[in-house]
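K.L.:
Okay, here's the prediction I keep looking at, along with the sequence it came from:
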Amino acid sequence: MADKVREIERKYDSSGGDLPDLRDIAGVATVADEGVHALDATYYDTPDERLATAGITLRRRTGGDDEGWHLKLPADAAANGDARDEIHAPLSDEVPRRLASLVRVHTRDRDLVPVMRLRTERRIRRLHDADGAVLADVAVDRVEAQRLHGGDSATTWAETEVELAGATPPAFLDGVERHLLAAGLVRADVPSKLARALERTRPRTERAGKTRAAARRKPVTAGDHVLAYVRAQADEIVRLDPAVRLEAPDSVHRMRVACRRLRSALRTYRNVLDRAATDPVITELSWLAGELGLDRDREVLSARLHEELNALPHELLIGSPRGQLRTWDNAQHADTRRHVNRVLDADRYLALLGTLDTLLDDPPLLPAASRKPRGVMRKAVLRDLDRLTVRIDRALGLPPGEERDLALHEARKAAKRTRYGAEAARPVLGKPARRMVKRMKSLQTVLGDHQDSVVAREALLGLAARTHSSGENAFTFGVLYGREEQRAAAREAELGKVWREVAGRKLRAGLGG
């Protein structure tokens, strides 16, 4: 079993000497000396340091009050910049299977081996407020680092670390920092002890090489811009893998959207990237998005049905519809979560990641990739808009029913493709592309709500049948079914007006069409 906590801390270079009087920090009432602790940590990574490159640390540590295995992952992009997510597991001789699975997206087929041993002498001062609550720990560390893989070099240094207690607001770090900087400490330019140890024990020629390899030039050509967008989505899939495994809120949805954005870019810009190489990747991205969709669609459907059920007048709640829905939802959730984890552990998923790496390392560029981006990307977006127009016109020309529902769903997918193609072109096309993205979102809202209604009606039929077979009254689910029919009809009636606003001449003219 692994426990996850959000760690918020900052590190400072210091001589390891005495700290300034910490009682002078605003909000601090008392400072308790927690004594000296001896910590011994062995860090694990692949031989080519894939975890360190991704800003991830995995260690086995003894000593202190939290000995055991610690996996530290970069926090969500929206989180505080000083934050990392730390997952704990009990002390054992081998890397816990749960932690290994959380970094498999990076390790792939490589073994995790000991790469560094850090022995730390840590003196802790604990800061309390006037009520006695813990605000933060300030630790002065003397560190000895020994490289265990790829050489036998060693290094030592001293640093000061400030880690917030769970309930302390992140802004408190700023007050502590002002106090430490005034005393002569300097903000560390490395994110972790391991990063400092690896850099200090790495050959000088290798350090320079890594710096040069990490630099990415500013996009110039059409190929540069398309690849920048493709790379961002591929990176997002990898970044979200641990969050999906940990069931972080909205993580499945965001990974699925990254798959769709990447797939759409490969389709839209087929004049830039050779389809012979990208079509197999598109097929695999469609597979992954579909597998992730089982859990995401359940999540959306469940929220929709609970909301509609809660909005019904009490007199229309016959029997125990809330209990029936809750039982159905719990069973669906358990099944889809297990399925998602099986997908992320599958060889097919890892093969897709490897294929994306190859595609980005040696992109199959066509002649248009070397041209100026504006004309190439504008033409691609307009082609998508033409495709969307054909699908919308076909759907609007069909009578209400199953065939029209399918046609509207196809139009919705075309709207997403047009949106993501314009999204990739925003750095080049500017305001017209931003306007296109905005209008495609409004169209997606109408088409998406219609499709959600189609799916909801299918689920309501199943819930009604299940409720009836258990001997209860299914009337309430019939009421919800009728409301969904009305909602879908309203969206269909709204579509023509929205489409006229979306696909006006000004939009096409703004893109140069």
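P.N.:
Thanks, I have the structure now. Here the structure is a predicted model, which means the values were calculated and not measured.
K.L.:
When you work out contacts or count neighbours from here on, use the C-alpha atoms and nothing else.
P.N.:
Will do.
K.L.:
From residue 320, how far off is the closest residue to residue 468 other than its chain neighbours?
P.N.:
Leaving aside its sequence neighbours, residue 468 sits nearest to residue 474 (CA to CA, 6 or more residues apart in numbering; 5.7 Å). Distance, residue 474 to residue 320, using CA to CA, to the nearest Å: 9 Å.
K.L.:
The two: which is more packed in?
P.N.:
Per other CA atoms under 10 Å, whichever of residue 474 and residue 320 has more neighbours is residue 474, with 24 against 13.
K.L.:
residue contacts, the more buried one?
P.N.:
By CA atoms under 8 Å, 6 or more residues apart in numbering, residue 474 lies in contact with 318-319, 321, 464-465, 467-468.
K.L.:
Go through these and say which is closest to residue 302.
P.N.:
For those, the closest approach to residue 302 (CA to CA) belongs to residue 321, at 13.1 Å.
K.L.:
Just to check, the closest one is in contact with residue 478?
P.N.:
No - Residue 321 lies out of contact with residue 478 (CA atoms under 8 Å); the separation is 10.9 Å.
K.L.:
out of those two, which sits in the busier spot?
P.N.:
residue 321 (21 against 15).
K.L.:
Helix, strand or coil: sort out the nearest residue to the more buried one once chain neighbours are set aside for me.
P.N.:
Of all residues not flanking residue 321 in the chain, residue 476 sits nearest, at 6.8 Å (CA to CA, 6+ apart). Assigned by DSSP: H, G, I helix; E, B strand; the rest coil, the conformation of residue 476 is helix.
K.L.:
Wait, residue 476 touches residue 320, no?
P.N.:
No - Residue 476 is beyond contact range of residue 320, at 9.1 Å (criterion: CA under 8 Å).
K.L.:
before we move on, the earlier item: separation between the residue nearest to residue 468 and residue 62?
P.N.:
Counting by CA to CA, the separation of residue 474 from residue 62 is 58 Å.
K.L.:
and the gap between the most centrally placed residue in the chain and residue 252?
P.N.:
Centroid-nearest residue in the chain: residue 240, 3.4 Å away (criterion: CA atoms, centre = their mean). Residue 240 is 8 Å from residue 252, where distance means CA to CA.
K.L.:
on that earlier part again, let me know the secondary structure of the residue nearest to the centre of the chain.
P.N.:
Secondary structure, three-state DSSP: residue 240 is helix.
K.L.:
Below is an additional structure, to be compared with the one above:
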Amino acid sequence: MAETKREIERKYEATARTKLPDLARVAGVASVADRGVTELDAVYYDTPDLRLAADSLTLRRRTGGDDEGWHLKFPVASGIRDEIRAPLSESLPKPLAGLIRSRTRAEDVVPVVRLRSSRSVRHLVDEAGALLAEVSVDTVHAERLPKGPDTSWTEIEVELADDADPEILDAVEKRLKKAGIAASTSSSKVARALAETGTPAPEVPDDSPGDGDGDDTAGGRVLAYVREQVEALVALDPAVRRDLPDSVHQMRVACRRLRSAFKSYRKVLDRTATDPLGDELKWLAGELGFARDQEVLHERLRARLDEIPRTLALGPVRARLRIWHHAHSGGARRKALAALDSARHLALLDALDALLADPPLLKAAHDAPEPVLAAAVLKDYDRLATRVDHALALHPGHDRDLAMHEARKAAKRARYAAEAARPSLGKPAKRFAKRVKAVQTLLGDHQDSVVARGALRDLGVQAHAAGESAFTWGLLHGQEEAAGAAREREFPEVWAKASAPELRAALTP
């Protein structure tokens, strides 16, 4: 079973002659405990073309020390990484293999570097005897695998103890700097080993605008946006597997933004190439979406129950809601993970990479970005306006609910088109996206009320069939009807702000 540890540390340059200053004089440190020397032997794995290193991920199998085993590290911020650990075994554990699959695809990981370190450890302790930080002086010998050059160096690591105040790292750094010890220029040992043995990690592709020849073009701007969303899909894959907060939602958003970009900018990218990708992105978002949609609905219904007086909660309503939620959410996460593990998902990622490597650019892609992108945004705006007019012309009821849902999807597409165009169109695109987002948000809340009413009716039917009172479910159904009606009354005013003539005029080329 893999476990996760948040690692917060700083690295410093040293030599064999470097001496640590008296760290007991660091503010907050009562004493320094010498923990002796530990011998560590770590083999780092990557694809032959170093895909993990390119994304600042490290995968190693280490023996020695009190945490020997497999370690996979994901960057969180500067000096902060999440380390996922698995027990020592001969082959890569399946949970870790899944977490790197969006990067490695069909490639196997192979040994690329071996690091043997002699680690001298000191613990910084406060007056209560609590560990504040661990300071280690590492003498490292790195060997490129399978048979390559080697290199050696000495470095200092200062790692924050669990639940300790991060300010201790600043205090230690201040003391080290006074002793002439400078911060390391390498982000990790393996990055330094690769660089010093002649095979540095590949550089991240340049996202700056351009259509491949350095020109600032419509194609360059659209491709930069597409690349950003593809990178998000790759990065969010392990986040979804780790069940990190909001990861499923963000991955679905990346799918939607890509689909919208392919549809909105059909004069830039050939739809014969992008339409099949859009279909696959729709499939992936759908596979991920069930669990997310169910969770959102459950939270909404639970909040409704929390708001009513206890005297109006007749019968085992909370137990009934839990039973209903478990029945509808069972297997949803397994379904999402199965999609991420599927050959279909990996084929989609490969196809997106292929599109970026050899983009199907049309004639307009080579033009200046402003008029091309503005025209696309305005076209999506006109599409939204048509759907809004249709919805507002209908009487309240089922048909209007469906029309407002279609308008919501059009608002989302228009908003994403404006966000993609913002680097070219500036503040007008930003204002437009903000106004359309307000429309999308209102219509989303209206749709949530529609879906909630259907669920509440089902809960009422189930309660009645079980001999329970259905009163509370009827009460909540009425509240959702009122909420939906309120959104419908607010809609014309919100739409008027998004459809202001000056907003459209500012986007007109």
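P.N.:
The structure has been received and is ready for your questions. Since the model is a prediction, treat every value here as computed from it, not as a measurement.
K.L.:
one step back: the residue nearest to the centre of structure 1 matches what in structure 2?
P.N.:
Here residue 240 of structure 1 is matched to residue 236 in structure 2, going by TM-score structural alignment.
K.L.:
Surely its match is in contact with residue 251?
P.N.:
Yes - judged on CA under 8 Å, residue 236 of structure 2 makes contact with residue 251 at a distance of 6.0 Å.
K.L.:
on that earlier part again, tell me which two of the contacts of residue 474 of structure 1 sit farthest apart.
P.N.:
Using CA to CA, the two most remote members of the contacts of residue 474 of structure 1 are 318 and 465, lying 14.9 Å apart.
K.L.:
how about the helices in the stretch 351-500 of structure 1?
P.N.:
In the stretch 351-500 of structure 1, the helices defined using DSSP state H, counting those that start in this stretch lie at 373-396, 402-429, 431-469, 475-502.
K.L.:
Residue 112 of structure 2 belongs to a helix, doesn't it?
P.N.:
No - judged by three-state DSSP, residue 112 of structure 2 forms no part of a helix; its state is strand.
K.L.:
In contact with it, which residues?
P.N.:
By CA under 8 Å, 6+ apart, the residues touching residue 112 of structure 2 are 43-46, 48, 144-146.
K.L.:
how close does it sit to residue 91 of structure 2?
P.N.:
Separation of residue 112 of structure 2 from residue 91 of structure 2 (CA to CA) stands at 15 Å.
K.L.:
same thing with residue 231 of structure 2?
P.N.:
Per CA to CA, residue 231 of structure 2 is found 28 Å from residue 91 of structure 2.
K.L.:
the more surrounded of the two?
P.N.:
A count of neighbours by other CA under 10 Å puts residue 231 above the other of residue 231 of structure 2 and residue 91, at 14 against 8.
K.L.:
quick one: that one and residue 349 of structure 2, what's the gap?
P.N.:
Separation of residue 231 of structure 2 from residue 349 of structure 2 (CA to CA) stands at 10 Å.
K.L.:
before we move on, what about residue 365 of structure 2?
P.N.:
For residue 365 of structure 2, the distance to residue 349 of structure 2 (CA to CA) stands at 23 Å.
K.L.:
repeat for residue 53 of structure 2
P.N.:
For residue 53 of structure 2, the distance to residue 349 of structure 2 - CA to CA - is 19 Å.
K.L.:
Residue 279 of structure 2 now?
P.N.:
Residue 279 of structure 2 is 13 Å from residue 349 of structure 2, by CA to CA.
K.L.:
Which one's more surrounded, these two?
P.N.:
residue 349 (22 against 11).
K.L.:
residues in contact with residue 318 of structure 1?
P.N.:
Applying CA under 8 Å, 6+ apart to residue 318 of structure 1 gives the contacts 473-476.
K.L.:
if I line the two up, what does it land on in structure 2?
P.N.:
Residue pairing (TM-score structural alignment): residue 318 of structure 1 is matched to residue 314 of structure 2.
K.L.:
my read is that match is in a strand, agree?
P.N.:
No - with three-state DSSP as the criterion, residue 314 of structure 2 is located in coil rather than a strand.
K.L.:
Can I have the buried ones of the contacts of residue 474 of structure 1 as a PyMOL selection?
P.N.:
Entered in PyMOL, the line below selects the buried ones among these, by 16 or more other CA atoms under 10 Å:
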select buried, resi 321+464+467
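K.L.:
how about a markdown table for the contacts of residue 474 of structure 1, with distance to residue 342 of structure 1 added?
P.N.:
Listed next are the contacts of residue 474 of structure 1 as a markdown table, based on distance: CA to CA, whole Å:
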| residue | distance to residue 342 of structure 1 |
| --- | --- |
| 318 | 39 |
| 319 | 37 |
| 321 | 32 |
| 464 | 31 |
| 465 | 30 |
| 467 | 31 |
| 468 | 33 |
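K.L.:
Could I get the buried residue list for the helix or strand containing residue 72 of structure 2?
P.N.:
If you go by DSSP states H and E, residue 72 of structure 2 is part of strand 69-77. In terms of neighbour count (16+ other CA under 10 Å), strand 69-77 of structure 2 has its buried residues at 69-75.
K.L.:
and residue 335 of structure 1, how far is that from residue 294 of structure 1?
P.N.:
Counting by CA to CA - residue 335 of structure 1 and residue 294 of structure 1 are separated by 9 Å.
K.L.:
neighbour count winner among those two?
P.N.:
Using other CA under 10 Å as the criterion, residue 335 of structure 1 and residue 294 rank with residue 294 on top: 18 against 13.
K.L.:
The more buried one - that's part of a helix, no?
P.N.:
Yes - counting by three-state DSSP, residue 294 of structure 1 falls inside a helix.
K.L.:
Excluding sequence neighbours, find me the nearest residue to the counterpart of it in structure 2.
P.N.:
Residue pairing (TM-score structural alignment): residue 294 of structure 1 is matched to residue 290 of structure 2. Nearest non-adjacent residue to residue 290 of structure 2, counting by CA to CA, 6+ apart: residue 332, 6.4 Å away.
K.L.:
any idea which of the contacts of residue 318 of structure 1 has the most stuff around it?
P.N.:
Within the contacts of residue 318 of structure 1, residue 474 tops the neighbour count with 24 neighbours, counted by other CA under 10 Å.
K.L.:
The stretch 101-250 of structure 1: strands as residue ranges?
P.N.:
For the stretch 101-250 of structure 1, the strands defined by DSSP state E, counting those that start in this stretch cover 113-128, 134-147, 154-164, 186-187.
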